[in-house]
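>>> could you work out the structure for the sequence below:
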Amino acid sequence: MNPEIPNRKGARKVDDIPDEVLELLNKGEIETANLTEWLAIDQVALITETFPSIGLEEMVQPLQEKLARQKKPSTMNSVKLVGEEVYEVSAKTNQTEVIFQNLLQHPSDTVRCYAPYLITLNNAYSIEEKLKRIKPLVADKHFGVREVVWIAARPFVDQELAKSIQVLSGWTSSGDENVRRFTSEATRPRGVWCKHIESLKENHKQGLPILEPLKSDPAKYVQDSVGNWLNDASKSRPAFVAQLCDRWKAESPTQATQKIIKRARRTIDKK
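Now for the predicted structure:
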């Protein structure tokens, strides 16, 4: 392997990805360096190369066929499809835990993206257990895994919102900014690439146990998420967001809080 590959910045366009890099990505031997590479992964090639070594060889052909039949193929849809299928098969063979660990420890970030579905879809786990089991993925060093895990968890967070907020509010004091960011991102009232949480669109106060501890978070990654949460809320309850921002401005006169407030009010301030 070219010694420069592990430390590459990643191409801006798919066509500019070097052939050697794309080959290694599709073999599951290296992680993607940016969103362009993440979107360029050939899911069929990836599962063909990696699944035999993690006990899923029999799934390769059926998955190849199902991926080819997708009506709206995309990286996110393909990841979801593969994750769901792997859960169904592993559950029938009582190999869910073994397969989960194989996925969790895989060097390919895209292969790790399949892992959260083996936990979130398992009805034997309570919401508290689901959140606990996916926490290593929440803290994953790769952005793609972190995005997929909150999307995979969100429907179940919505179903048991009160219990989820109770658990996630405890995560707001984590020393890992990725974990803190998950607490707000997974509970955004509107969010992106996902179904809205109707309960939070109407009653935003439910989210305060998560938002309050993060109002002056030092990490930009978290600040942006909290600001986006409140901007979502402002589209249905602008008065609530305006009042909260005013209170935070008085209670927490920090640069971090000011950045969150500015992002939170961007829809309000356009009117």
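>>> all contacts plus neighbour counts: C-alpha atoms, from now on.
Fine.
>>> buried residues, the one helix or strand residue 38 maps to. List them.
If you go by DSSP states H and E, residue 38 is part of helix 35-40. Neighbour counts over helix 35-40 (16 or more other C-alpha atoms under 10 Å) mark 36, 37, 38, 39, 40 as buried.
>>> so residue 114 sits right up against residue 76, yeah?
No: counting by C-alpha atoms under 8 Å, residue 114 stays clear of residue 76, with 10.5 Å between them.
>>> so for those two, which residue has more residues nearby?
residue 114 (26 against 16; other C-alpha atoms under 10 Å).
>>> tally of neighbours for the residue nearest to the more buried one when sequence neighbours are not counted?
If the residues on either side of it in the chain are set aside, residue 114 comes closest to residue 83, at 4.3 Å by C-alpha to C-alpha, 6 or more residues apart in numbering. Residue 83: 21 surrounding residues under other C-alpha under 10 Å.
>>> residue contacts, residue 83?
Contacts for residue 83 (C-alpha atoms under 8 Å, 6 or more residues apart in numbering) come out as 113, 114, 115, 116, 117, 118.
>>> what helices or strands is the helix or strand containing residue 157 leaning on?
Per DSSP H and E, residue 157 falls inside helix 143-159. Secondary-structure packing of helix 143-159 (3 or more C-alpha pairs under 8 Å, 6 or more residues apart in numbering; DSSP states H and E): helix 109-113, helix 116-120, helix 127-138, helix 177-185.
>>> now it against helix 177-185, angle please.
Going by axes from the mean of the first three to the mean of the last three C-alpha atoms, to 10 degrees, helix 143-159 is angled at 40 degrees with respect to helix 177-185.
>>> contacts for the helix or strand that comes right after helix 143-159, please.
Following helix 143-159 in sequence order, the next helix or strand is helix 161-171 (DSSP H and E). Residues outside helix 161-171 that contact it (C-alpha under 8 Å, 6+ apart): 127, 128, 131, 157, 179, 180, 183, 206, 207, 209, 210.
>>> now the buried members of the residues you listed.
The buried subset of the contacts of helix 161-171 (16+ other C-alpha under 10 Å) comprises 127, 131, 157, 179, 180, 183, 207, 210.
>>> quick one: the first one and residue 253, what's the gap?
Distance of residue 127 to residue 253, computed by C-alpha to C-alpha, to the nearest Å: 36 Å.
>>> next, count neighbours for residue 22.
Using other C-alpha under 10 Å, residue 22 is surrounded by 18 other residues.
>>> revised request: answer the last question for residue 160.
Count around residue 160 with other C-alpha under 10 Å applied: 13.
>>> ok, it - contacts?
By C-alpha under 8 Å, 6+ apart, the contact set of residue 160 is residue 127.
>>> now show me the structure for the sequence below, then we'll compare the two:
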Amino acid sequence: MTQAKRVGARSISQIAPDILQQINRGELATANLTEWLAVDQVALLEHQLHLLERSDYLPKLLAQIREQKKPSTHSTCRVIGRTLGRLCLQHDDEALLQQLASHPSDMLRCWAAYAQPQTSLQEALRYIYPFARDEHFGVREVAWFALRQQIIDELDEAIPALADWAATDQSEYIRRFASEATRPCGVWCEHITRLKEQPELGLPILTPLRRDSSRYVQNSVGNWLNDASKTQPQFVEALCQTWLQEHDCPETRYITKRALRSLHK
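Down below sits the predicted model:
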């Protein structure tokens, strides 16, 4: 019998102490954003590195965590992941990366996503792929955050690579990654100036998704174009009109309505 999906608490204060303890020990995955934001990553790190026999990595990790100017759950996740990546490279510790990437705790998999070595874009995409299609929402979000800067820096190479994911991959999570990772403005991340000024550059990614059957993907495409409408409203208006003429179907109507929501208030 399939186990029922656990419903997370609506506020941090409502998280049951035993649930939070299991999360902070890496024994239980978070069920929603509230729980994800409540994770004591230092406690989790100390407990899991002890179990994984890597306690000697702790001093460097704790020092990096303390050096944060404006710590948050996400920034701490990034610092831990990137520091672990450097330590694994320094110690030739591929085994730890594999343990983190397959761990039942979503936060450890988030660390693993950020632990990718500084490599070519194609290698980085291959590394991030399993995290981008992870069953846990938090890991999927961290996956595109982890690659965002490299995508910005290598946009001309990133667009065709992600366009292939958008057009051919069977996973809605991967198709959504292609759109979400290239949103011109995005959420809590650096904007992509070139796509704000020239959103047509993103068409190889967006066009295959214009009538995608997944609401998860539809929301991302609509949000992508809504971002673009802030700087290039005429482009978005014209594109939505063209898409509706080509495919007047429920999926495209939903995407275009979401894309035009700021312009048609």
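>>> which other helices and strands does whichever helix or strand comes after the helix holding residue 38 of the first structure contact?
Counting by DSSP H and E, the element after helix 35-40 of the first structure in chain order, helix or strand, is helix 43-50. Packing partners of helix 43-50 of the first structure (3+ C-alpha pairs under 8 Å, 6+ apart): helix 19-26, helix 60-68, helix 75-92.
>>> residue 104 of the first structure -> the second structure?
Here residue 104 of the first structure is matched to residue 101 in the second structure, going by TM-score structural alignment.
>>> any idea how far that match lies from residue 75 of the second structure?
Residue 101 of the second structure sits 19 Å away from residue 75 of the second structure, taking C-alpha to C-alpha as the criterion.
>>> between these two, which is the more surrounded one?
Neighbour count, other C-alpha under 10 Å: between residue 101 of the second structure and residue 75, residue 101 has more, with 21 against 14.
>>> that one and residue 66 of the second structure, how far apart?
Separation of residue 101 of the second structure from residue 66 of the second structure (C-alpha to C-alpha): 25 Å.
>>> residues touching the match of residue 104 of the first structure, list them.
108, 109, 112, 113.
>>> can I get the residues you listed in a markdown table including distance to residue 44 of the second structure?
Formatted as a markdown table, those follow (distance: C-alpha to C-alpha, whole Å):
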| residue | distance to residue 44 of the second structure |
| --- | --- |
| 108 | 9 |
| 109 | 12 |
| 112 | 14 |
| 113 | 17 |
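>>> in the second structure, what residue corresponds to residue 37 of the first structure?
Aligned by TM-score structural alignment, residue 37 of the first structure pairs with residue 35 of the second structure.
>>> ok, residue 57 of the first structure next?
By TM-score structural alignment, residue 57 of the first structure lines up with residue 55.
>>> same check, this time on residue 247 of the first structure
Here residue 247 of the first structure is matched to residue 242 in the second structure, going by TM-score structural alignment.
>>> which SSE is its match in?
Going by DSSP H and E, residue 242 of the second structure is part of helix 233-246.
>>> mind checking how far that helix is from the chain centre?
28 Å (C-alpha atoms, centre = their mean, to the nearest Å).
>>> how about stretch 187-194 of the second structure?
14 Å.
>>> buried ones in that stretch, by neighbour count?
Buried residues in stretch 187-194 of the second structure, defined by neighbour count with 16+ other C-alpha under 10 Å: 191, 192.
>>> likewise for stretch 243-255 of the first structure?
Buried residues in stretch 243-255 of the first structure, counted by 16+ other C-alpha under 10 Å: 244, 245, 248, 249.
>>> could I get those residues in a markdown table, plus columns for distance to residue 267 of the first structure?
Formatted as a markdown table, those follow (distance: C-alpha to C-alpha, whole Å):
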| residue | distance to residue 267 of the first structure |
| --- | --- |
| 244 | 15 |
| 245 | 13 |
| 248 | 18 |
| 249 | 18 |
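>>> and those residues, which is closest to residue 261 of the first structure?
Comparing these against residue 261 of the first structure with C-alpha to C-alpha places residue 245 closest, at 5.8 Å.
>>> still on that earlier bit, quickly check the contacts of residue 83 of the first structure for the two that are furthest apart.
113 and 118 (10.5 Å).
>>> what's around the aligned residue in the first structure for residue 13 of the second structure, how many residues?
Aligned by TM-score structural alignment, residue 13 of the second structure pairs with residue 15 of the first structure. By other C-alpha under 10 Å, 10 other residues sit near residue 15 of the first structure.
>>> what kind of secondary structure is residue 15 of the first structure in?
helix (DSSP: H, G, I helix; E, B strand; the rest coil).
>>> ok, it to residue 164 of the first structure distance?
Distance from residue 15 of the first structure to residue 164 of the first structure, counting by C-alpha to C-alpha: 42 Å.
>>> what sits against residue 74 of the second structure?
Applying C-alpha under 8 Å, 6+ apart to residue 74 of the second structure gives no contacts.
>>> now which residue in the first structure aligns to it?
Aligned partner of residue 74 of the second structure by TM-score structural alignment: residue 76.
>>> repeat for residue 152 of the second structure
Residue pairing (TM-score structural alignment): residue 152 of the second structure is matched to residue 158 of the first structure.
>>> quick one on the thing from earlier: how close does the closest residue to the match of residue 57 of the first structure other than its chain neighbours sit to residue 74 of the second structure?
The shortest distance from residue 55 of the second structure to any non-neighbouring residue, by C-alpha to C-alpha, 6+ apart, is to residue 49 (5.2 Å). Look at residue 49 of the second structure and residue 74 of the second structure: by C-alpha to C-alpha, they are 20 Å apart.
>>> over to residue 113 of the second structure?
Applying C-alpha to C-alpha, the value for residue 113 of the second structure to residue 74 of the second structure is 12 Å.
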